[in-house]
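1. Sharing a model prediction with you, sequence too.
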Amino acid sequence: MEEIQVPPYFLCPISLEIMKDPVTISTGITYDRDNIEKWIFSGKNATCPVTKQALSGTDDEFLTPNIILRRVIQSWCTLHASHGVERFPTPKPPVTKSHILKLLRQAKSTPEMLAKVLQTLRSMAPENAANKRCMESAGVAEFLAQIIKTSEDNPTDDALYVLHNLGLSENGLRSILGHDTQFIDSLTRVMQHGSYESRAYAVMLLKSMLETTTLNPSLSQLTTTLNLSFFHQVVQILRDNFSRKASKSALHLLANVCQGGRNRIKAAEAGAATVVIDLLLDTNEKRYCEWGLSVLEQLCRCAEGRAEVLKHAAGLAVVSRKILRVSQVANERGLRILYSIAKFSATPSVVQEMLQLGVGAKLCLVIQVDCGVGKNKERAAEILKLHAKEWKNSPCLPLDLIHNTIGVN
């Protein structure tokens, strides 16, 4: 079959693919909408990719649909359909801020209209970055947050779906978070009483929002006032394990908020260590293991957390097993867990358990193999030195390692 030559001006300068929705920016260069939106808004670039000139205009003024070129491309595709070229459908026009504001006003009229507007917003949010940006600037996030705080029935499901799919900027996340725990408390209630879908979106939103508190000192106090119910509900999501994304977000969330001392104790009281260890027993997925070990690392910085890890029959075993089997990050976090236990909670029975589980042999491997570099080697040696007299009698430790690393004759 004869090869079809695509006219070069049909191709997007960024992706070199045929443009489905050509738009022209202020420098006069035409791009495919999806590609240039990712460049400008996701990549936070304020220049033209080709000319490197600064872009002018704001929001929708950045992108002007090139309708003539789009029709030429569609006609060319139709003409060459016999060669397997598919015609691109005419794209939907991006929503406008005035249209969104009109929808928000209509939503306040009746409960039936509110439900209809939420369904409309639900269909708009996933379409493209321009819609999401326009919806955020029109105040949709604040509108949805208010619904979640005041509603206890079905509208909450749609509101959470839209709010999650908006992919809010840091400023947008901070605007709905506010300066008190009211919205956090609302999402905690959703995690307790909502559907599986709503619970998943609630924990994913909490993960995103509470990450922003580390970037804004004025909001950092919010993570210090989290109540015990919050931790119980996050742990319950991990226990139910109904969604991989929700579980990962819950692990990420716990690792973040447990950087505060009181939160570690609350998480331990809520049973976080037990459920994380159970989850780690069933997976070797890299990111899952890394975040699970991160939670255990934080918990092991307090006595209550270490006690919970040691109380679990597989606590020490699963941590040791993940070292050298997952990633360098997992190695570092696993060794920090073992160090905290060996330094602060190593009763004779705990040290004996570590010997029986082959923890000493794993530490020797870390020191000896190539991936045990830098701080990992040092940390493994420190753990061995902490209980050198007990380790020296273990048949798992090479004699030269005992003399050269542990320093016991």
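-> Thanks, I have the structure now.
2. only C-alpha atoms for contact and neighbour calcs from this point on.
-> Will do.
3. can you give me the strands for the stretch 1-150 of the chain?
-> 22-24, 30-32, 64-65 (DSSP state E, counting those that start in this stretch).
4. which one of those is the most hemmed in?
-> strand 30-32 (a mean of 26; mean count of other C-alpha atoms under 10 Å).
5. just checking, what packs against that one?
-> When contacts are defined as 3 or more C-alpha pairs under 8 Å, 6 or more residues apart in numbering; DSSP states H and E, strand 30-32 sits against strand 22-24.
6. take a look at this one as well, against the first:
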Amino acid sequence: MVRDDLYITVPSFFRCPISLDVMKSPVSLSTGVTYDRASIQRWLDNGNNTCPATMQVLQTKEFVPNRTLQRLIQIWSDSLHHQLHSPPSPTSTLPSKDQILVAISELQTRADNRFDSLAKIARFAQESEENRDFLVRTECFVPLLVGFLDNVNGGVEFLEQVVTALDLVIGKMEDREGLKNLILKRPGEGDKQSVDSLLLVLQQGSQAAQIASARVLKSVAVDVESKLLIAEKEGLVSELLKLITPEKDPDLVENCLSFLVAISSPRRSKMKLVRLGAVKVLSKLLSASNMSVSVTEKVLKLVETVSSTNEGRSEICEDSACVAAIVNKVLKVSSVATEHAVTTLWSVCYLFRDQTAQEAVTKANGLTKILLLMQSNCSPQVRQMSADLLKIFRVNSKSCLSSYDTKTTHIMPF
């Protein structure tokens, strides 16, 4: 039964300029104007050689299907069917799905109104999971946003809107490989500027936009290739290191750390972090008093990661404050933080026998921490590494080590 209270407005972009009806099979002429296939075919069959809307002489009478517009019309039609057969909902100031489809169409056709259209879409996406699903199902939407990252003339403010909208829907995308291919430069595809734009937002954007940019970058770091492509972008890692200082907003710091963790697994990425002074930056964070558990865990994870390289271990060992801060986090934050901290200490003190690091651990009362850890309900891996550390510090053989099977094989945890 059709509802009497539903007033239906057909987006003007969906109407054929000839018949004024909603297009069933939209096709575009060489002039860029789109018509319904049946209407324009009749026009051409009657001997006309001009575009009906612009009256330009056609260089060719061939036309191509407008798949994007056809998909938008289909989604609008499905949405309309749902509204006609669902109970009325309270009046809302949020844009409707019809209005959002119009906004998406205007993003493609009206450069003068793109900022307002993106703001409307962002408000719509923020409202609910259902709305974000709707936007992702609109197949042209995400490629359209990425296209603005590649070719943008609206300045940083417009980029902020693009990145914010992209961040809102990116979590709903299942095809991360496709998203990676859209955003990252691929051989033979020309010079894409997506990562440049995301870096510009990190450098000059608002705090919320910086967070969105870091989240988008993390979302496309899905394999070794993408992690290296992102990490090797000139200026990107150094900018992120500037943003993870104790003075910055905790949400910004955590999202930047999450991204750095995501791209740090390849050896070249680790080396770049070390070269750019990541150890000193992370040491300052570990010494801060206001860090959350999740931030501390991510900092220690990065420290553990760089400790798997000779250069990273050297930097850690030369910074006695860093070693002391690592010791201080054992048994104090969480089991995850403790495991990252112990793995780092095991790496520099036991595996690579650095005397400076061993002295720093001793001065920081690390032996007591390790003994307490051995008596706690820690994981087998942490217990083995703790036992290895105690051997290095010449703990009496009649201590807690006597009950430990020293023949157990230990696998290096990275």
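-> The structure has been received and is ready for your questions. Only a predicted model underlies this, so the values are computations on that prediction, with no experimental measurement involved.
7. What's the TM-score once they're superposed?
-> Remark: TM-score between the superposed chains equals 0.68 [TM-score structural alignment, normalised by the length of structure 1]; 315 aligned residues with a C-alpha RMSD of 3.0 Å.
8. related to what we said a few turns ago, figure out which of the strands of the stretch 1-150 of structure 1 is closest to residue 327 of structure 1.
-> strand 30-32 (38.4 Å; C-alpha to C-alpha).
9. chain center to the closest one, what's the gap?
-> 31 Å (C-alpha atoms, centre = their mean, to the nearest Å).
10. what range in structure 2 matches that strand?
-> Alignment note (TM-score structural alignment): strand 30-32 of structure 1 is unmatched in structure 2.
11. ok, back up a step: just send the strands of the stretch 1-150 of structure 1 back as TSV, with distance to residue 279 of structure 1 too.
-> Formatted as TSV, the strands of the stretch 1-150 of structure 1 follow (distance: least, C-alpha to C-alpha, whole Å):
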stretch	distance to residue 279 of structure 1
strand 22-24	47
strand 30-32	43
strand 64-65	49
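12. Please, where are all the strands along structure 2?
-> 26-28, 34-36, 64-65 (DSSP state E).
13. Deepest-packed of these, please.
-> Note that of the strands of structure 2, strand 34-36 is the most buried (mean count of other C-alpha under 10 Å), with a mean of 27.
14. Which residue range of structure 1 does that strand align onto?
-> The aligned range for strand 34-36 of structure 2 is empty, by TM-score structural alignment.
15. Just list what that strand packs against, helices and strands only.
-> strand 26-28.
16. returning to what we had before: residue 314 of structure 1 is nearest to which of the strands of the stretch 1-150 of structure 1?
-> Here strand 30-32 is closest among the strands of the stretch 1-150 of structure 1 (C-alpha to C-alpha), at 53.4 Å.
17. From residue 140 of structure 2, how far out is residue 267 of structure 2?
-> 36 Å (C-alpha to C-alpha, to the nearest Å).
18. Compare these two (neighbour count), which wins?
-> residue 140 (18 against 15; other C-alpha atoms under 10 Å).
19. who's in contact with that one?
-> Neighbouring residues of residue 140 of structure 2 by C-alpha atoms under 8 Å, 6 or more residues apart in numbering: residue 68.
20. count of residues packed around the counterpart of residue 67 of structure 1 in structure 2?
-> In structure 2, residue 67 of structure 1 lines up with residue 87, judged by TM-score structural alignment. Other residues lying near residue 87 of structure 2 total 9 when counted by other C-alpha under 10 Å.
21. The aligned partner of residue 293 of structure 2 in structure 1: neighbour count?
-> Taking TM-score structural alignment, residue 293 of structure 2 has residue 286 as its aligned residue in structure 1. Using other C-alpha under 10 Å, residue 286 of structure 1 is surrounded by 15 other residues.
22. any idea how far residue 286 of structure 1 lies from residue 292 of structure 1?
-> If you go by C-alpha to C-alpha, the gap between residue 286 of structure 1 and residue 292 of structure 1 works out to 10 Å.
23. now do residue 102 of structure 1
-> Counting by C-alpha to C-alpha, the gap from residue 102 of structure 1 to residue 292 of structure 1 is 45 Å.
24. Which one, of the strands of the stretch 1-150 of structure 1, ends up nearest to residue 189 of structure 1?
-> Here strand 30-32 is closest among the strands of the stretch 1-150 of structure 1 (C-alpha to C-alpha), at 42.6 Å.
25. Tell me the residue in structure 2 aligned with residue 321 of structure 1.
-> In structure 2, residue 321 of structure 1 lands on residue 328 (TM-score structural alignment).
26. Find the nearest non-adjacent residue to that match, please.
-> residue 364 (7.6 Å; C-alpha to C-alpha, 6 or more residues apart in numbering).
27. Just tell me what that neighbour corresponds to in structure 1.
-> Residue 364 of structure 2 maps onto residue 357 in structure 1, by TM-score structural alignment.
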